[in-house]
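J.: Model the structure of this input:
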Amino acid sequence: MPAPFTTSRPRRSCLYMPGANERALEKAKTIAADTLLLDLEDAVAPDAKVEARDRVCAAVKSGGYGKREIIIRMNGLDTTWGGDDLVAGVAAGPNGILAPKVSSAAEVHALNDDLTEAGASDDFALWIMIETPLSILNLKEIAACAETTRLTTFVMGTNDLAKDMRALMTPDRLAFQTHLTLAVTAAKAYGVTAIDGVYNDIKNAEGFEAECQQGRVMGFDGKTLIHPAQVEACNSVFSPSQADIAQAKDVIAAFADPENAGKGVLKVNGKMTEILHLVEAERLIEVDKAIQLLAQD
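T.: Now for the predicted structure:
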């Protein structure tokens, strides 16, 4: 069985693995990605969908993925395969399902109802792709579903957004910056994890790292990946730096000092520090602890 789902676990690197490729599913057991997205949708040809579903479900049931979070990306419910993907996926026992092209709150509720009918537990996670213009316009209503459904995570589908918008994917992602920021804002407002879209140029390591940095600046919790070679750099960018950890520990120690009791504002290492910085420092330490636990796999 995959590692238990928790809201605090790291999701720095979320690696797509093609469900039709048996060797890839086996290799995934050795890759240091936080989350594996076993893909039945874009990575699988129509005539291989059923076989891929069977292969992915068998792989999940057999286990061997250690502490990696396991998410199955299903086909849409409006396709020939989507309903069966959802039912079989729940039965296989991953941490959750990733549904593509979700554009409305009504679709989230429909997916949640289908998960319940398929026997999914309350802590079974529903991840959804944010990849249509309508999903951007409905972000608040979609994110609010986290209060009453299994919705836990947004995954940005920037390639599909580019296609539907007829926009160009430039290195600075100028055409998508508003959409990405709005998605992060909606996610944070309702406690939803936000995962950035993929970077297509596998051989451009410098460009990939720059886009990871951009995503982290925007507030994303991690990034989706299309190749194992991207995992190490992604994990590094989305991990707290040693300087971040040192500062966080100093902030916590400063507020714990009896001499500072009752003070709402302190100077820590020359920086003005308020209670909000203490909260963030404590969160950062918890993230670092969770990352260290994963590294023990």
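J.: From now on I want contacts and neighbour counts done on CA atoms only, so please keep to that.
T.: Will do.
J.: does A248 really touch A281, like I thought?
T.: Yes. A248 is in contact with A281 according to CA atoms under 8 Å; the separation is 4.4 Å.
J.: quick one: contacts for the most centrally placed residue in the chain?
T.: By CA atoms, centre = their mean, the mean C-alpha position of the chain lies nearest to I195, the distance being 4.0 Å. Neighbour list for I195: 11, 153-156, 220-224 [criterion: CA atoms under 8 Å, 6 or more residues apart in numbering].
J.: could you point out which element follows the helix or strand where L98 lies?
T.: Using DSSP states H and E, L98 falls within strand 96-99. Sequence-wise, the next helix or strand downstream of strand 96-99 (DSSP H and E) is helix 105-117.
J.: Now the second one, please; I'll put the structures next to each other:
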Amino acid sequence: MRKTSRPRRSVLYVPASNAKALAKIAGLAADAVIFDLEDAVAPEAKEDAREALRDYFLANPANPANPASKTERIIRINALASEWGAEDLLAARACKPDAILLPKVEIPQDVTGVTEILEETDASENIRLWAMIETPRGILNADEIAELGLRSTGRLDCFVVGTNDIAKETGTGMDGNRAYLVPWLMQIVLCAKAGKLDVIDGVYNDFADAAGFAVECGQGARMGFDGKTLIHPAQIDAANRAFSPDEAALAAARSIIEAFSLPENADKGAIALNGRMIERLHLANAEKMMAKAQMTGDKA
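T.: Down below sits the predicted model:
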């Protein structure tokens, strides 16, 4: 199965039960949208939310000409063990999103079990799986879970961190610079990268605090996150900026690519450039940066 390669700088949660929010998606600049059937939908509204989701995807099929389908589309279902999980999975499969987000993943079987169901029901191989890492056990087992990303037959593409749930489960404070959460966040990032997965940072709860949000985005980008989950459209532009390379970084990447493309450097593993020793691993990073910049429309 193919692994997707898409920008995931800004990943907006949208309650599937919120008709007004669904109608605005086509005009947003978010890289991805998570249609939420879980936390954002009250128990008594679960069935109506599924129907609204079916109607939305029916009216907005995947089509390059359709603005509403240009963003990556992910559906977060309730846990299969819950009373809503099985129906959610069936509805999500029928919608044919880019991915299905599984909540509170704690062991590899939480992912492989859904993979087996999708295979048994002949679901499109283009439907990927994302995993929420949001419990102490999920963090402790993140390495084993991430290994699924290395399987050629697997569907796992991405980790999403649930910082609110981690804080709730551990009693950890989230004030300031998230100092007490950082070791666990870095552990999740490390495991995701080992499994060749993208990893998305948790939400920033005060959407009116633009300055604080920008600071946390910058922290997440430096920690190695690929993007940030958002709770309000007002956060999209700041997230896109924070998780995009600046012009200086793009210029440096261009110079590395150009230097290695010279005939005299074709067979060299390392070269001197602007007073620095540059190896082919730097070339690989530069090419990756430029590829992402082209996907997001940055000046590549």
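J.: Translate P97 of the second structure into the numbering of the first structure.
T.: With TM-score structural alignment as the matching criterion, the partner of P97 of the second structure in the first structure is P94.
J.: Check D206 of the second structure too.
T.: In the first structure, the residue paired with D206 of the second structure is D201, using TM-score structural alignment.
J.: Nearest residue to that match in space, please, no chain neighbours.
T.: F208 (7.6 Å; CA to CA, 6 or more residues apart in numbering).
J.: burial of that neighbour, as a residue count?
T.: 21 (other CA atoms under 10 Å).
J.: tell me which element it falls in.
T.: Assigned by DSSP H and E, F208 of the first structure falls within helix 205-218.
J.: so what's the aligned partner of A254 of the first structure in the second structure up against?
T.: Matched across to the second structure, A254 of the first structure falls on A259, judged by TM-score structural alignment. A259 of the second structure makes contact with 265, 273 under the criterion CA under 8 Å, 6+ apart.
J.: does P97 of the second structure really touch T71, like I thought?
T.: No. Here P97 of the second structure lies out of contact with T71, judged by CA under 8 Å, at a distance of 10.7 Å.
J.: Show me the helices in the stretch 201-300 of the second structure, by range?
T.: 210-223, 236-242, 247-261, 280-296 (DSSP state H, counting those that start in this stretch).
J.: quick one: which of those helices is nearest K20 of the second structure?
T.: Among the helices of the stretch 201-300 of the second structure, the nearest to K20 of the second structure by CA to CA is helix 236-242 (17.6 Å).
J.: Can you state the residues of the first structure onto which that closest one aligns?
T.: Helix 236-242 of the second structure maps onto residues 231-237 of the first structure, going by TM-score structural alignment.
J.: so how far does the matching stretch sit from its counterpart in the second structure?
T.: Compared with the second structure after fitting, stretch 231-237 of the first structure has a mean deviation of 0.4 Å; criterion: mean CA distance after the TM-score superposition for the first structure.
J.: about what we covered before: which of the helices of the stretch 201-300 of the second structure sits closest to I127 of the second structure?
T.: Closest to I127 of the second structure of the helices of the stretch 201-300 of the second structure, according to CA to CA: helix 280-296, at 20.5 Å.
J.: Can you point out the buried residues in the closest one?
T.: 283, 286-287, 289-293, 296 (16 or more other CA atoms under 10 Å).
J.: nearest to I166 of the second structure, of these?
T.: Of these, the one sitting nearest to I166 of the second structure (CA to CA) turns out to be K292, at 30.0 Å.
J.: Next up, the contacts around that closest one.
T.: Here K292 of the second structure is in contact with 6-7 (CA under 8 Å, 6+ apart).
J.: try it again with 10 Å
T.: Shown in contact with K292 of the second structure (CA atoms under 10 Å, 6 or more residues apart in numbering): 5-8, 244-245, 298, 300.
J.: before we move on, what about D113 of the first structure?
T.: Residues in contact with D113 of the first structure (CA under 10 Å, 6+ apart) are 107, 120, 149-150.
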